[in-house]
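**Student:** below is the structure, and that's it, no one-letter string:
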């Protein structure tokens, strides 16, 4: 667990950072204002939206007090919380590495006095403030601000400490810091007019669009998201139906438009060749009655009568079949000699085989021929003439 806590301290939000107010108020009679360390966007996303605090929020908080921030003095012993690129261009930046939990060294105190003096000399014609912060903006910040008030401005230690606690909103906690301020010797002011380092101008032009600006960021994301989502479906519907509907119906009418041409050409060519000259005279009568449009329709059925006219020729030849068969079949197979006492009928002798027979006999013989392999001669018919024919 201890290793995890150490890792979170080095990479995450500072410990107890949320327990302190972001910004105090201006210390009367000075240009100092204390605040806790502002965080870069990647660290602000780890805290609730209401507790996020970055360089741009710092600038807004100072302006809300009708003040203008001109210099930021960073006393933290690390550079992971933010970079000069996160600071607005309207502010300058000075970094003084100061170790925590220990009383700052004389070198750190001198560097602080030089940075403050140099800024006051450069901005004597304005009233811009000097913002000082450590991790919580309380112990290291309070010690160095009070040390300047005691050593340079000549303020009493107790009055300086009480003034700082009232303006910051929190009381200093480190006893070693308080003990050194109240009972420690004053530090020398020699060399404070000599600037140690030139302040760095901030590089940020506008607030970041990342998690540091959460209150304004969701509004921008929602607007941008809603503006882009309708754009996708708005482009798809016009493109898909614009191409498909015109192409498919444009081709379909061409098919049925060509179909009528086929049947219009076939009727005139078919009746001109098939029907004979005699049959062509019959349809002239009905063709004159209907209008010229339907005149082509009867041409198709006009061919049908020609087929029916030829069909009767086939049944006309059918009787010739059965008349020839009895002549060949009964001739070699005699049924027996006629009795001697019955003379032959001359009417029957003069008749040829198959003539003047009753139609009923023909109707009976046809199914019998179909049923059996060989036709049986009816007993009703007279015997075929063989030896009784006259010479």
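**Tutor:** Looks like it came in fine. Please read these numbers as outputs of a predicted model, since none were measured by experiment.
**Student:** C-alpha only now, for contacts and for neighbours.
**Tutor:** OK.
**Student:** tell me if I'm right that residue 32 and residue 133 touch.
**Tutor:** No. Residue 32 lies out of contact with residue 133 (CA atoms under 8 Å); the separation is 10.4 Å.
**Student:** between the two, what contacts are shared?
**Tutor:** Common contact partners of residue 32 and residue 133 (CA atoms under 8 Å, 6 or more residues apart in numbering): none.
**Student:** now tell me what touches the helix or strand where residue 220 lies from outside.
**Tutor:** Per DSSP states H and E: residue 220 is located in helix 217-228. For helix 217-228, contacts defined as CA under 8 Å, 6+ apart pick out 209, 210, 211.
**Student:** scan the residues you listed and report the most crowded one.
**Tutor:** Ranked by neighbour count (other CA atoms under 10 Å), the contacts of helix 217-228 have residue 211 at the top, with 20 neighbours.
**Student:** tell me which element residue 287 is part of?
**Tutor:** helix 284-288.
**Student:** name the residues of that helix that are buried.
**Tutor:** Going by neighbour count (16 or more other CA atoms under 10 Å), the buried part of helix 284-288 is residue 287.
**Student:** presented hereafter is structure B, for comparison with structure A:
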């Protein structure tokens, strides 16, 4: 399945599996290594959609990407967990709709959560195969979690357009909601309105998609691999760019303020007198945290699984790998 499919984690130049490759499409897109465009413009998390298990949020970033935004605007999986706990909610499954693997790995996902990736291209209405896969993942989770109230977290890049389309498509096709009601419900819980007009037109005027086969599981979800909350990044607030993020108006707003060290409490703030040379043996210690010996060694981190074990696409042929 993945022998001939080359996915680069630093780029979103991924051809949708099963799609015909254009002969003149030889140029590679420019590699993107930074924070997604307009990521700061959207609230981190929404609210649980009443009467459902769905909650939408923008893509959580790995620590290296979070270093590139103001500390108050950083958003990773542990921030997501804190936000959900403040809403008295627990997450059970993450459905990742991004068309790249560069934002995070399974080693960033808490092991208490299950994870499924459905490669979904942006800007265009998701294919019937992607819609069916989303329905199957949702139905399978609901079937296996009838005895609890855990949520299904859905995200694309901004947690809005692809996410909103597929959540609304499920509410319309499976739960029987009126399209206008479904869209309004999603928008109010997300805190942003779905922007893509082609998505809205298909939801409100397009035909319902078939629910045939939605009770047939397509792939088993994978558990996250992160055991402990990682330490905060060493970049100070002063070194980060200024914030222009709209932020969250919900429970997660100001989530980092109480976690910052008070000024003067960090031994690294001590400065040397002019001209004084630092002993060679202390150079590395001064850069690191004096509590670093209490952190688990790097070798304890679980290895990153091969891409085929946790990335899958509804349009791709069946893999020989047994998940």
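**Tutor:** Structure received. Note that the coordinates shown come from a computational prediction; the quantities given were computed from them, not determined experimentally.
**Student:** turn the contacts of helix 217-228 of the first structure into a markdown table, columns for secondary structure and distance to residue 236 of the first structure.
**Tutor:** Listed next are the contacts of helix 217-228 of the first structure as a markdown table, based on DSSP: H, G, I helix; E, B strand; the rest coil; distance: CA to CA, whole Å:
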| residue | secondary structure | distance to residue 236 of the first structure |
| --- | --- | --- |
| 209 | coil | 31 |
| 210 | coil | 32 |
| 211 | helix | 34 |
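**Student:** specify the local secondary structure of residue 26 of the first structure.
**Tutor:** Three-state assignment for residue 26 of the first structure (DSSP: H, G, I helix; E, B strand; the rest coil): coil.
**Student:** return the residues in contact with it.
**Tutor:** Neighbouring residues of residue 26 of the first structure by CA under 8 Å, 6+ apart: 32, 33, 34, 167.
**Student:** what do we get in the first structure for residue 139 of the second structure?
**Tutor:** Aligned by TM-score structural alignment, residue 139 of the second structure pairs with residue 117 of the first structure.
**Student:** and that match, how many neighbours does it have?
**Tutor:** Close neighbours of residue 117 of the first structure, defined as other CA under 10 Å, add up to 17.
**Student:** go on, residue 108 of the second structure?
**Tutor:** The tally of other residues near residue 108 of the second structure (other CA under 10 Å) stands at 23.
**Student:** what's the distance between whichever residue in the second structure pairs up with residue 37 of the first structure and residue 180 of the second structure?
**Tutor:** In the second structure, residue 37 of the first structure lines up with residue 59, judged by TM-score structural alignment. Distance, residue 59 of the second structure to residue 180 of the second structure, by CA to CA, to the nearest Å: 26 Å.
**Student:** and the two? Which one has more around it.
**Tutor:** A direct count of neighbours by other CA under 10 Å for residue 59 of the second structure and residue 180 places residue 59 higher, at 25 against 13.
**Student:** excluding its backbone neighbours, what's nearest the more buried one?
**Tutor:** The shortest distance from residue 59 of the second structure to any non-neighbouring residue, by CA to CA, 6 or more residues apart in numbering, is to residue 157 (5.1 Å).
**Student:** swap in residue 136 of the first structure?
**Tutor:** Spatially, and ignoring its direct neighbours in sequence, residue 136 of the first structure is nearest to residue 36 (4.4 Å; CA to CA, 6+ apart).
**Student:** tell me who's in contact with that neighbour.
**Tutor:** When contacts are counted by CA under 8 Å, 6+ apart, residue 36 of the first structure touches 17, 20, 21, 22, 23, 133, 134, 135, 136, 137, 138.
**Student:** any idea how far it is from residue 126 of the first structure?
**Tutor:** 25 Å.
**Student:** do the same with residue 44 of the first structure
**Tutor:** The gap separating residue 44 of the first structure from residue 126 of the first structure is 32 Å, by CA to CA.
**Student:** more neighbours: which of the two?
**Tutor:** Under the neighbour definition other CA under 10 Å, residue 44 of the first structure and residue 126 were set side by side, and residue 44 has more, 23 against 10.
**Student:** how about the helices of the stretch 151-300 of the first structure, start to end?
**Tutor:** For the stretch 151-300 of the first structure, applying DSSP state H, counting those that start in this stretch gives helices covering 157-168, 175-183, 217-228, 231-251, 254-258, 261-273, 284-288.
**Student:** highest average neighbour count across these?
**Tutor:** Stretch with highest mean neighbour count among these: helix 157-168 (a mean of 18; mean count of other CA atoms under 10 Å).
**Student:** distance from that one to the second structure after superposition?
**Tutor:** Compared with the second structure after fitting, helix 157-168 of the first structure has a mean deviation of 0.4 Å; criterion: mean CA distance after the TM-score superposition for the first structure.
**Student:** and that helix, what does it pack against?
**Tutor:** helix 139-151, helix 175-183 (3 or more CA pairs under 8 Å, 6 or more residues apart in numbering; DSSP states H and E).
**Student:** between the contacts of helix 217-228 of the first structure, which is nearest residue 77 of the first structure?
**Tutor:** Nearest to residue 77 of the first structure among these, counting by CA to CA, is residue 211 at 24.8 Å.
**Student:** contacts only, for that closest one.
**Tutor:** With contact set as CA under 8 Å, 6+ apart, residue 211 of the first structure has these partners: 41, 42, 44, 45, 217.
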